[in-house]
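[1] could you work out the structure for the sequence below:
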Amino acid sequence: MATRLAVAAVLLCFCAVSAAGCLTRTKVTSLPGFDGALPSRIETGYVTVDEENGAELFYYFIESEGDPGTDPVLLWLTGGDRCSVLSAIFFEIGPLKVVIEPYNGELPRLRYHPYTWTKVASILFVDSPVGAGFSYSRDPSGYDVGEVSASLQLVKLLREWFSEHPEFLSNPFYVGGDSGGGKIVPFIAQKISEDIEAGVRPTLNLKLLDEISKAYILGRECIYVSPIRYHETLDRKMLEKEHGVLKHPPAQPSIECGVYANYLSYFWANSNVTRNTLGIKKGTVNEWVRCHENDLPYAIDIKSSTKYHRSVTLKGYRALVYSGDHDAIIPFLGTQAWVRSLDYPIVDDWRAWHVDGQSAGFTIAYENNMTFTTVKGAGHTAPEYEPERCFAMFSRWISNVPL
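    Coordinates of the predicted model:
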């Protein structure tokens, strides 16, 4: 099995002529732990975003299961302290989920996620900022970034990626993110819109923003699975098998906790078979961790994103702002307050929206293509807690169908 999976990826490396430098691609035809054919085409790769320091952002591009030639393309960013976007793929909106079962030393198994957003859109998941997931810098100075500089690096990545994937330039393009990722989404959208107005090539077909706002107030209290300290209860022999030694393994939660899947992700992402399949460059990231706990510099230099929301929506770009109504980290009332502060006229007043005849939350639509929605029963990362409702919300909104 290991041999077959190790050769399941095809590496394509070339240098582009644009300012972003080199782009490296890997075509992934199967994934460790997942039986059968992948639901759609997957590509991983690196884009150089800081030539001076040799900093490269790592991405996963997952094509739509529908019609990738016409379906929207969505850039997706995750939040937290340099959290890997693999969390969004495995626990929120991607086509694969970690099978939750007691860890026994074998590679964790994956299963198909029936409410993946890739049913209706192609998604470009990016490990950002530099230092998150498999993104890295050859010079340590490359890790010293902030919200503004990291956002500009993402704009650079998009220019490079679309230059090498021109077949997607005509597709509707959206920018999305949750938690801290949602904070920089409107800034990125504004920079893209400015590039469009200035005639910068390639021209992205920008349509949107997408933001989500203690994570789930009804959940049981569980430990935080994100690592930097050694947990004595772990069996080191388990960690020293084929997937390699974890120098900083996460604490092991109860299997009854939802975060147990986070725990399993460490063993999947640090497997040598997985790294070969994804095309991870050797010597770049010694150990994948789900999130970094403030061990790398990161400037919080976007104090408020409201002005960027106003700027891009006044230009006519679509915006969906949604919150889980059981999120105590960023309660939906606070998000609702800043949306109201835009003072846009209401076109569809506060009402319930439904899935299978049952209330799925509340929604309100404003002029300038601004929609605010709550997701009933969802926590901080809403699709993780209510995948069916969030898929219904996204698929309707992305298709211009009223919620």
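[2] hey, let's count contacts and neighbours off CA atoms from now on
    OK.
[3] what lies in contact with stretch 294-305?
    Outside of stretch 294-305, the residues within contact range by CA atoms under 8 Å, 6 or more residues apart in numbering are 81, 131, 143, 144, 145, 146, 147, 148, 183, 184, 186, 187.
[4] list the contacts of the nearest residue to residue 118 once chain neighbours are set aside.
    Once flanking residues are discounted, residue 118 sits nearest to residue 64: 4.7 Å by CA to CA, 6 or more residues apart in numbering. Neighbour list for residue 64: 40, 71, 118, 119, 120, 121, 122, 123 [criterion: CA under 8 Å, 6+ apart].
[5] next one: residue 362
    By CA under 8 Å, 6+ apart, residue 362 lies in contact with 350, 351, 352, 353, 373, 374, 375, 376.
[6] now the residues you listed: which count as buried?
    Neighbour-count burial (16 or more other CA atoms under 10 Å) is assigned, among the contacts of residue 362, to 352, 353, 373, 374, 375, 376.
[7] tell me which of these fall in strands.
    Of those, the ones assigned to strands by DSSP state E are 352, 353, 373, 374, 375.
[8] and those, which is closest to residue 233?
    The closest of those to residue 233 turns out to be residue 375 (CA to CA; 37.4 Å).
[9] quick check: that closest one vs residue 200, distance?
    Using CA to CA, to the nearest Å, we find residue 375 at a distance of 37 Å from residue 200.
[10] before we move on, back to that, do you know how far the residue nearest to residue 118 is from residue 116?
    Remark: distance between residue 64 and residue 116 (CA to CA) = 10 Å.
[11] one more: residue 196?
    According to CA to CA, residue 196 and residue 116 sit 30 Å apart.
[12] compare with the first, here's sequence two:
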Amino acid sequence: MAFISLYHQYHWFLILFVVLVLLFGSETALSDSFKVESLPGFDGSLPFQLETGYVGVDEENDKQLFYYFFNSERNPEEDPLVLWLTGGPRCSGLSALAFEIGPIYFKDAEMTNGDVPSLVLNPNSWTKVANIIFLDAPIGTGFSYSKTGQEGNMSDTISAHDTYEFLRNWFIDYPQFLSNPLYICGDSFSGIIIPILLQELISGIEAGKEPLFNFKGYLIGNPVTDKHLELNTQVPFARGMGLISYELHTSLQRNCKGEYVNIDSSNTVCLNDYKAFLKWKSGVNTNQVLEPVCFDFLAKENISSDNKLSLGIKEPVLRRLGYELSAKEKNSGDNKLSLNDKKTILRNYNCRQRKYPISEIWANDHRVQKALNVRQGLVKKWIRCNFHGIPDNPDYGVPYYYNVNSSIAYHQNINTKGYRSLIYSGDHDMEVPHISTETWIRLLGSSIVDDWHWWIVDDQVAGYTRTYSNGLTYATVKGGGHTSPEQKPKECFEMFKRWIFNNPL
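    This next block holds a predicted model:
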């Protein structure tokens, strides 16, 4: 009887919460949702439930964040609810949806007869066992926008706060999911945003702030966590992968003393050693060192000039590729490419990163935007990753202020609260080497409760894992890169499925 009474109390609380929000908070939230029945490029009706919409995240309703929401294909009423934050910053949720963990992905360079990239089902979609929100955050990302042009006023902390407000307001349209276990997940640069977001979310829970989230934990893959540490561990990572010689590594250790970010300008031996390291690094795809380099070799080598021995030296592969399609369209005169032009471009994308512009062809198609119920005329051009600082490209360049260089302190606080976490590393990622991730996890100071051992998929070693007393599980993904679900989709799905249901990896 007590259980039934508690159930009815919770049921009436949900109803009261929705009524109060509708009465007093509608001007603040102004959220909406739209059920998507079909998508251009996909043959037939969608075999899963997809809804899209916008949520206002400030009192003036100026900032509008766009989302894609997929119901779990298993048991949406009870399965976990995941908020997925893509990296970047300013990479669209569509990128993770279509290239990593969502239920559909682009069929390489194929087009439908309707001049739209083809979509096929992903057999390793994480939506098979979880409800997932893919968010375009912050404003200036994907289809998210500001009514008054505030996209340039954005930072790590503002982005995290806006995402927290998104989550609170999203439940106005979806109160039935308040009781589902909630997990905050992402990869890459979300390693900075998620811990900041979680500190505010957990503080709200502890203060009794409504809505009362059923928050259970978080997951981050190859997380940018401490930029200084990540750059400094690229040298030992390169040696471990056989990318630099024993002699160069020894000289770097001796002359630089492990410091490669802030090199003393008078330490010419260290500077020369580090220039040699950058030369050999320049021929490698740092997102996955075994995969091809997807742009001109010499062009990247020339980046390593004398005046760039700092954090500015890091120019990810993604930044040099995303605007190639835009440049070709600009030169075509009418800003539109023919079907043959598009097919030619896509056939040349024989590297993983060079397939990303497929998403830009798809998302900028007016039929796609109509199917997704995108508000017209508010986003000039959909860009997969709206990085700041791309040279000679007016479609990019929305300012973003990196005001948190390390999220380790946030992890230290969160990991005293009793929540579960999974941190995984693709072991062939040089952007965020597994060495750096393992280092900051050790700095948290928790004892090991289940020491280093392999985890298995299809009778093969998929990686290695250990768990800690603070509820943190660490795992490597063997052969994975910076976005491991791209390189190892089946293994990452198995890892997620086991962890999300609290089973050993």
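[13] could you dump the ones in strands among the buried ones among the contacts of residue 362 of structure 1 into JSON lines with distance to residue 47 of structure 1 added?
    Formatted as JSON lines, those follow (distance: CA to CA, whole Å):
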{"residue": "352", "distance to residue 47 of structure 1": "43"}
{"residue": "353", "distance to residue 47 of structure 1": "40"}
{"residue": "373", "distance to residue 47 of structure 1": "34"}
{"residue": "374", "distance to residue 47 of structure 1": "35"}
{"residue": "375", "distance to residue 47 of structure 1": "35"}
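[14] and the contacts of residue 362 of structure 1, which is closest to residue 270 of structure 1?
    Nearest to residue 270 of structure 1 among the contacts of residue 362 of structure 1, with distances taken as CA to CA, is residue 375, at 33.7 Å.
[15] need the counterpart of the closest one in structure 2.
    Aligned counterpart of residue 375 of structure 1 in structure 2: residue 477 (TM-score structural alignment).
[16] wait, doesn't that match sit right on residue 427?
    Yes. With contacts counted by CA atoms under 8 Å, residue 477 of structure 2 reaches residue 427, the gap being 6.0 Å.
[17] quick revisit: return the member of the ones in strands among the buried ones among the contacts of residue 362 of structure 1 nearest to residue 331 of structure 1.
    Taking those together and measuring to residue 331 of structure 1 by CA to CA, the closest member is residue 374, at 10.3 Å.
[18] hmm, the closest one is touching residue 323, no?
    Yes. Counting by CA under 8 Å, residue 374 of structure 1 does reach residue 323; the two are 4.9 Å apart.
[19] joint contacts of these two?
    Common contacts of residue 374 of structure 1 and residue 323 (CA under 8 Å, 6+ apart): residue 332.
[20] which of the buried ones among the contacts of residue 362 of structure 1 sits closest to residue 382 of structure 1?
    Comparing those against residue 382 of structure 1 with CA to CA places residue 375 closest, at 7.1 Å.
[21] quick check: that closest one touching residue 327?
    No. Residue 375 of structure 1 lies out of contact with residue 327 (CA under 8 Å); the separation is 10.0 Å.
[22] now for residue 304 of structure 1: what does it line up with in structure 2?
    Residue correspondence to structure 2 (TM-score structural alignment): residue 304 of structure 1 is matched to residue 406.
[23] tally of neighbours for that match?
    The tally of other residues near residue 406 of structure 2 (other CA atoms under 10 Å) stands at 16.
[24] do the same with residue 105 of structure 2
    23.
[25] skipping adjacent residues, who's closest to it in space?
    Distances taken as CA to CA, 6+ apart place residue 98 nearest to residue 105 of structure 2, at 4.3 Å, with adjacent residues excluded.
[26] quick one: contacts for the residue most central in space within structure 2?
    Closest to where the C-alpha atoms of structure 2 average out (CA atoms, centre = their mean) is residue 86, at 2.1 Å. Shown in contact with residue 86 of structure 2 (CA under 8 Å, 6+ apart): 92, 93, 95, 96, 134, 135, 186, 187, 188, 189, 190.
[27] which stretch of helix or strand covers the corresponding residue of structure 1 for the fourth one?
    Same thing as residue 96 of structure 2. Mapped onto structure 1 by TM-score structural alignment, residue 96 of structure 2 lines up with residue 88. Assessed by DSSP states H and E, residue 88 of structure 1 sits inside helix 86-91.
[28] so how far does the next helix-or-strand element following that helix sit from its counterpart in structure 2?
    Next in sequence after helix 86-91 of structure 1, counting helices and strands by DSSP H and E, comes strand 96-98. Compared with structure 2 after the fit, strand 96-98 of structure 1 shows a mean deviation of 0.4 Å (mean CA distance after the TM-score superposition for structure 1).
[29] on contacts alone, who are the packing partners of strand 96-98 of structure 1?
    Applying 3 or more CA pairs under 8 Å, 6 or more residues apart in numbering; DSSP states H and E, one finds that strand 96-98 of structure 1 makes contact with helix 86-91, strand 110-112, helix 260-269.
[30] try 6 Å
    With contacts taken as 3 or more CA pairs under 6 Å, 6 or more residues apart in numbering; DSSP states H and E, strand 96-98 of structure 1 sits against strand 110-112.
[31] counting by contacts, list what the strand it packs on packs against.
    Partner elements for strand 110-112 of structure 1 (3+ CA pairs under 6 Å, 6+ apart): strand 96-98.
[32] neighbouring contacts of the strand it packs on?
    The contact list for strand 96-98 of structure 1 (CA atoms under 6 Å, 6 or more residues apart in numbering) reads 90, 110, 111, 112, 113, 261.
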